[in-house]
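[1] I need the structure of the sequence given here:
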Amino acid sequence: MERLHNDTSLSEVHESIDTTKPRKGIRRFLPYLGPAYLVSVGYMDPGNWATDLQGGAKFGYQLIWVLVMSNLMALLLQSLSARLGIVRRRDLAQANREEYPRIINFCLYALAELAIAACDLAEVLGMAIGIHLLTGLPMLAGVCITVLDTFLLLVLQKYGMRKMEAFIVALVAVIGISFLIELIFARPHLGEVVKGFVPSYLTGDALYIAVGIIGATVMPHNLYLHSALVQTRKIKPDDSSIKRALRFNLFDTTIALNAAFFVNAAILILAASVFYTSGNTEVAKIEDAHALLQPMLGTTLAPILFAVALIAAGQSSTVTGTLAGQIVMEGYLHLRINPWIRRLLTRLIAIIPAVLVIVIYGDEELDALLVLSQVILSLQLGFAIIPLIHFVSDKSKMGSFAIKTPVKILSWMVAFILVFLNVKLVAEGSWEIFNGEGAVITKILIGIGWILFTWLFVAMTLLPFIKKHRQKQNQYAAIDIHGQERMLHIADIQEPGKIAVALDFSSNDEKLIANAVAQQKKNAVYILLHIVETASAKYAGESSDDYETRKDMERLKQYAAELKDLGYKTEIYLGYNNRVQEIVRIVQEAKADMLVMGAHKHSGLKDILYGETVDHVRHKISIPVLIIS
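    Below is the predicted model of the structure:
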């Protein structure tokens, strides 16, 4: 495990694919092709199969238009996620960390990790069911076998991002081809299929399943994932290059999500043409659908293709789930652990409940566990969508690439629909528990959970609006009508003899030191300081001697040596645990005449916002503070 000292997303593959080389024709588009396919597998993972099967078996082709609407919503939100990564070069986790206070970020991080674990649970169950259907192995054995795919990511990462994307595209192709052959066997009535694209009024069970289809469409971890994957492409920072990247990524997203739509529609159409038309309207389980395909279609190939597609769906989601977990941990905590360890931990968290359910209740309850994983994902969805819309609407950070008013209105409408539908599903489930005969402690915990979720949702949604309002008020307050003109009387200011520089060991350090040196050239003493914020530093203070403390001291000595070679005089200081207090202490003890700090690009979970740190420090010292953004 290590703490990151840079702010690049997926740093090992960041900008590893160069799009700046001159190309002509379709070759200009090819370097951008790939990220959306890794995202698209989340829209065809095993968690989506149950609602598609149930919708087709129970209502025929009637709900195809719901899939179309869901796909359009997903296309909008994924394009916003890609926009954030391309324009700001930040993934959603990094943007959240820079925007929200510590407590909200901690909650968002916990929910994101929970969503990834829930998604992984769906993948474990889907692959286990697929292995069981294909080979006849017991479910418990299938669940345990899924541990082995932990090492798949290790192999793929050795070959680079393009090979990983090619692997995922190959799995998506396997799923698509499998269902294309299934549809050829099923021979659906094309006239009825076309009618399914026409919106119809839904009531009762049809409405409930439609809500389930929409609610299970957008996966929250996909929004984190897409905003990071687009940064694997190196693009020039000028407006024309950014516009081209946005345009080509929109094409990539459209193609990939339409592939996902084809898979979901194929599952629904297959269920409609095979089960609905034959009167088997109660088919809802994946195993039931597999068992009925052979007798209904008259071929042994149909159930085999179904199981193969299920395994491919679970396996492809495994890779993208690992990447999403890495993005979330690095973005929120600035921590990185070995990818295979990260994968193994996530997979074990998913396997344990699956094994317990099989051992205690048997295979029959696995579908209920699969539904639970989708409920957990539903709970997290709003906490990913709302911040994303805030970020891409912010003109101060997105500039001319902030989304326009019509897109903004549409985005908020989609967010409201998705959040409302997901909250409705969860609320109905909670109400059934409250009205049931369950334990009182369970009801109390659910009530507390709803209170905490409501608080977090309201705070997360309103805080960016409040911050913008305060900024406007500050701007208006700065406009003061002075009653009388005054002459300036500029006193002689003593040149600083000691200049302190607060370093965070990011790419911003060079800029900070350069601006500090520019104040006084070689006549001053430059005080290089850094605050260690490890758990050891929190309790041991100056006695701390952990790995990070030693590495931080080495980094300070390296900077000091480089400045000394250039003829500058330096002093170095390490502070411990509390950033604000320690910066103030060091500045005062060193008798610094000026302090140079960065406005962002900070590290350490102890910060709320680096900008707030600047304010706190500035109010505690009486020397000039130069803030470098």
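[2] use CA for all of it now, contacts and neighbours both
    Noted.
[3] From the centre of this structure outward, give me the first residue you hit.
    Central residue of the chain (CA atoms, centre = their mean): Tyr224, 1.8 Å from the mean position.
[4] Alongside the first, I'd like the structure of this one:
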Amino acid sequence: MKHSESLSEVNQSVDTSKRTGWRRILSFIGPAYLVSVGYMDPGNWATDIAGGSKFGYQLIWILLMSNLIALLLQSLSARLGIVRGLDLAQASRNAYPKWINIPLFGLAQTAIIACDLAEIIGMAIGLQLLFDLPLIWGISVTIFDTVLLLFLLNKGMRKMEAFIVSMVFIVGLSFLVEMFIVEPSLKEIVKGFEPSMLSGDALYIAIGIIGATVMPHNLYLHSSLVQTRKFERDQKGIKEAIKFNFIDTAVALNLAFFVNAAILILAAAAFYKNGLHEVAEIQDAHKLLQNIFGNVAPALFAIALIAAGQSSTVTGTLAGQIVMEGHLNLRIQPWLRRLITRLLAIIPAFFTILYFGDSALGGLLILSQVVLSLQLGFAVIPLIHFTSDKKTMKGFAIKPWVKVLAWISSLMIVALNVKLVIEEIATWSSSGGWYLYVIVIPAAILIGLLLLYVFVYPMLSTKKEGHNNVPHGNALDIGSVEKINYTRIGITVDFSKNDRNTIRHALLQGGKHADYYLIHVVETAAARYHGKSVMDYETQSDAENLEKYQNNLKELGYNATAHIGYGGTVTAIVEISKQNNLELLVMGAHGHQGLKDLILGTTVNSVRHKVTIPVLIVR
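    Here you go, the predicted structure:
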């Protein structure tokens, strides 16, 4: 059965209705903590360290402003998920033409891969700093995160949230201890909250901080995660869910702000005050911490970096699932989807180390943030359109003053990110490569036009008939129901204890008037290579067993014939079904799952996708 819900495996898995008082409020707490880890990932670390080491406490107000913008946008994202029961990607599929959702998915997936790339690099650096593990091995180890995510999802939403919160706690505790070690100046910290004019490198780093703070994948993720809470979908229930989720978001993002501020303050106190103004890379920060404060601070720093990378990568792969299912309505096996996302992020990191060395990872980290910034407008602009729409949001559309603040924030983000992209292109143009004029600049122009279309289309489409793009189409009238008489029925057998049940169900479908085709496939290595000409022991034994079934059925008054296939089970069953024009195929299912499916294969699933006749699965 298909599921149309966002993150269907955990949708409405946390019941809030049976709790009262503080327990009820706490039942809503969780989704924003998963989102908040994206606000303190290794990409943030790089910009915070650069800002603190180069300009001291001057850029703390930029962190605060970024956090307030993030709080506004994340609360809109939660509102969309709660009120409409759709995540941002699903809402985009409903609101925009089908063709536009393909590039929207491509951009969102590219941003998630870029974000995942930052987590991989950060975690690999953390492993190297703590265990002296080479970066190439550290990157290879991160592929096992996919297994961890599957394990956490199977344990339920609350267990996953507990894991993430514990990771966030480790990060926060590590920096709290480091703050006591470095003893920063409280007076100068307070002064850093005062807005100041920015230019040159300070402006560039400020843009980097904003770009690394407000991440597009978090908007997709939050709108989906709030749907894991089950509550009464009446006016009161929805209003209460919005309020409690805002509390959740405010607490979680303020925690993220304190972690980012702690990193910047740490860099300012440890490096800027000691005249070390050029510390920009995470490895440099670790080495200098060791030189200044001994072994305790750098060890805590590395542990926090691993925890941040681990937790951020879990949320990044979840976001990958959401954009694929939302924009394309495409669902593939969870382990495969997460493995693809992780591999697409690992490959560029892997080859960067192989061809350019470990030192090039810092540049790749910055590039990942630039790629991330390109997609931000494609998430923010539709989000504001959707939450402002009184027709779909009914009484929960955002107020005019919130709408104005949201548009100002989005304009600021898009403008600063466009400036960042233009500056990067200007830097690349000094090398004068042909790719710049053939690929980079045309791609930037096309993306700009697409962004303009995404902004304008919802305002124009309100005059037209609304879309009815439901996940699986509309229900049809069943009409009159007539009995179906199957006359040619295939039965797959493997001479296990399941055969009796499989054959019994098949006989009930056709009675004594149908013809039955007993199907068994010989899977030995010899059968795969030699086919029908093989005469090994297993083939002869299987032929005898199949004949016994055939004779047994004839004695009971049923017409049965035996058919042996060779080699690949799925291919052989499909070929026999087609050659004999079968009308129904009855198959026994063994019921193994997970790792056994990977090792032994999933015959039933593969067969039913390749035949055009009904398949009855018997367990």
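[5] Could you get me the TM-score between them?
    Put the two chains on top of each other and the TM-score (TM-score structural alignment, normalised by the length of the second structure) is 0.77; 495 aligned residues with a CA RMSD of 2.5 Å.
[6] returning to what we had before: any idea what the residue nearest to the centre of the first structure aligns with in the second structure?
    Using TM-score structural alignment, the equivalent of Tyr224 of the first structure in the second structure is Tyr220.
[7] didn't that match look like it was pressed against Gln90?
    No: the criterion here is CA atoms under 8 Å, and Tyr220 of the second structure misses it with Gln90 at 9.4 Å.
[8] returning to what we had before: so the residue nearest to the centre of the first structure makes contact with Gln94?
    No: the pair formed by Tyr224 of the first structure and Gln94 falls short of the contact definition of CA under 8 Å, at 9.4 Å.
[9] which ones are touching the closest residue to the match of Tyr224 of the first structure other than its chain neighbours?
    What sits nearest to Tyr220 of the second structure in space, not counting adjacent residues and going by CA to CA, 6 or more residues apart in numbering, is Leu88, at 5.2 Å. By CA atoms under 8 Å, 6 or more residues apart in numbering, Leu88 of the second structure lies in contact with 77, 80-81, 219-220, 223-224, 326, 379, 383.
[10] quick one: which of those is most hemmed in?
    Highest neighbour count within the contacts of Leu88 of the second structure: Ser224, with 31 neighbours (other CA atoms under 10 Å).
[11] after superposition, how close is the helix or strand containing that one to the first structure?
    Using DSSP states H and E, Ser224 of the second structure maps to helix 216-225. When the first structure is superposed, helix 216-225 of the second structure averages 0.5 Å from its matched positions, counting by mean CA distance after the TM-score superposition for the first structure.
[12] name the helices or strands packed onto that helix?
    The contact analysis (3 or more CA pairs under 8 Å, 6 or more residues apart in numbering; DSSP states H and E) places helix 216-225 of the second structure against helix 31-36, helix 60-84, helix 88-95, helix 98-131, helix 296-328, helix 361-388.
[13] okay, and the first one goes to which residues in the first structure?
    With TM-score structural alignment applied, helix 31-36 of the second structure matches the range 35-40 in the first structure.
[14] and what of stretch 55-74 of the second structure?
    Using TM-score structural alignment, stretch 55-74 of the second structure lines up with residues 59-78 of the first structure.
[15] which outside residues touch the matching stretch?
    55-56, 192-193, 195-200, 206, 210, 213-214, 217-218, 222-223, 226, 253-254, 257-258, 261, 264-265, 268-269, 271-273, 276-277, 281, 385, 411, 414.
[16] ok, 6 Å please
    Outside stretch 59-78 of the first structure, the residues within contact range by CA atoms under 6 Å, 6 or more residues apart in numbering are 193, 196-197, 199, 214, 218, 272, 276.
[17] Any idea how far it is from the middle of the chain?
    22 Å (CA atoms, centre = their mean, to the nearest Å).
[18] buried ones in it?
    In terms of neighbour count (16 or more other CA atoms under 10 Å), stretch 59-78 of the first structure has its buried residues at 59-68, 70-78.
[19] Likewise for stretch 202-213 of the first structure?
    Applying 16+ other CA under 10 Å to stretch 202-213 of the first structure flags 206, 209-213 as buried.
[20] residues in the second structure aligned with it?
    The aligned range for stretch 202-213 of the first structure is 198-209, by TM-score structural alignment.
[21] what helix or strand is Ser536 of the first structure on?
    Element membership of Ser536 of the first structure [criterion: DSSP H and E] is helix 535-540.
[22] Which stretch of the second structure lines up against that helix?
    Alignment note (TM-score structural alignment): helix 535-540 of the first structure is unmatched in the second structure.
[23] Stretch 241-250 of the first structure too?
    Mapped onto the second structure using TM-score structural alignment, stretch 241-250 of the first structure covers residues 237-246.
[24] Return the set of buried residues in the matching stretch.
    Buried residues in stretch 237-246 of the second structure (16+ other CA under 10 Å): 238-239, 241-246.
[25] With stretch 551-560 of the second structure instead?
    551, 553, 558-560.
[26] which neighbours do Tyr224 and Gln94 of the first structure share?
    Counting by CA under 6 Å, 6+ apart, Tyr224 of the first structure and Gln94 have no contacts in common.
[27] helix, strand or coil for Cys617 of the second structure?
    That one is not Cys; residue 617 of the second structure is Ile. strand (DSSP: H, G, I helix; E, B strand; the rest coil).
[28] quick one, what contacts it?
    587-588.
[29] Tell me the spacing between it and Asp477 of the second structure.
    Look at Ile617 of the second structure and Asp477 of the second structure: by CA to CA, to the nearest Å, they are 26 Å apart.
[30] Count the neighbours of the alignment partner in the second structure of Ser400 of the first structure for me.
    Matched by TM-score structural alignment, Ser400 of the first structure corresponds to Gly395 in the second structure. Gly395 of the second structure has 12 neighbours, counted by other CA under 10 Å.
[31] swap in Asn468 of the second structure?
    Count around Asn468 of the second structure with other CA under 10 Å applied: 10.
[32] And Trp455 of the first structure, by the same measure?
    Trp455 of the first structure has 12 neighbouring residues, counting by other CA under 10 Å.
[33] how near is it to Cys107 of the first structure?
    11 Å.
[34] Equivalent analysis for Glu364 of the first structure, please.
    Separation of Glu364 of the first structure from Cys107 of the first structure (CA to CA): 34 Å.
[35] Comparing the two, which residue is more hemmed in?
    Cys107 (15 against 11).
[36] Now which residue in the second structure aligns to the more buried one?
    Checking TM-score structural alignment: Cys107 of the first structure goes with Pro103.
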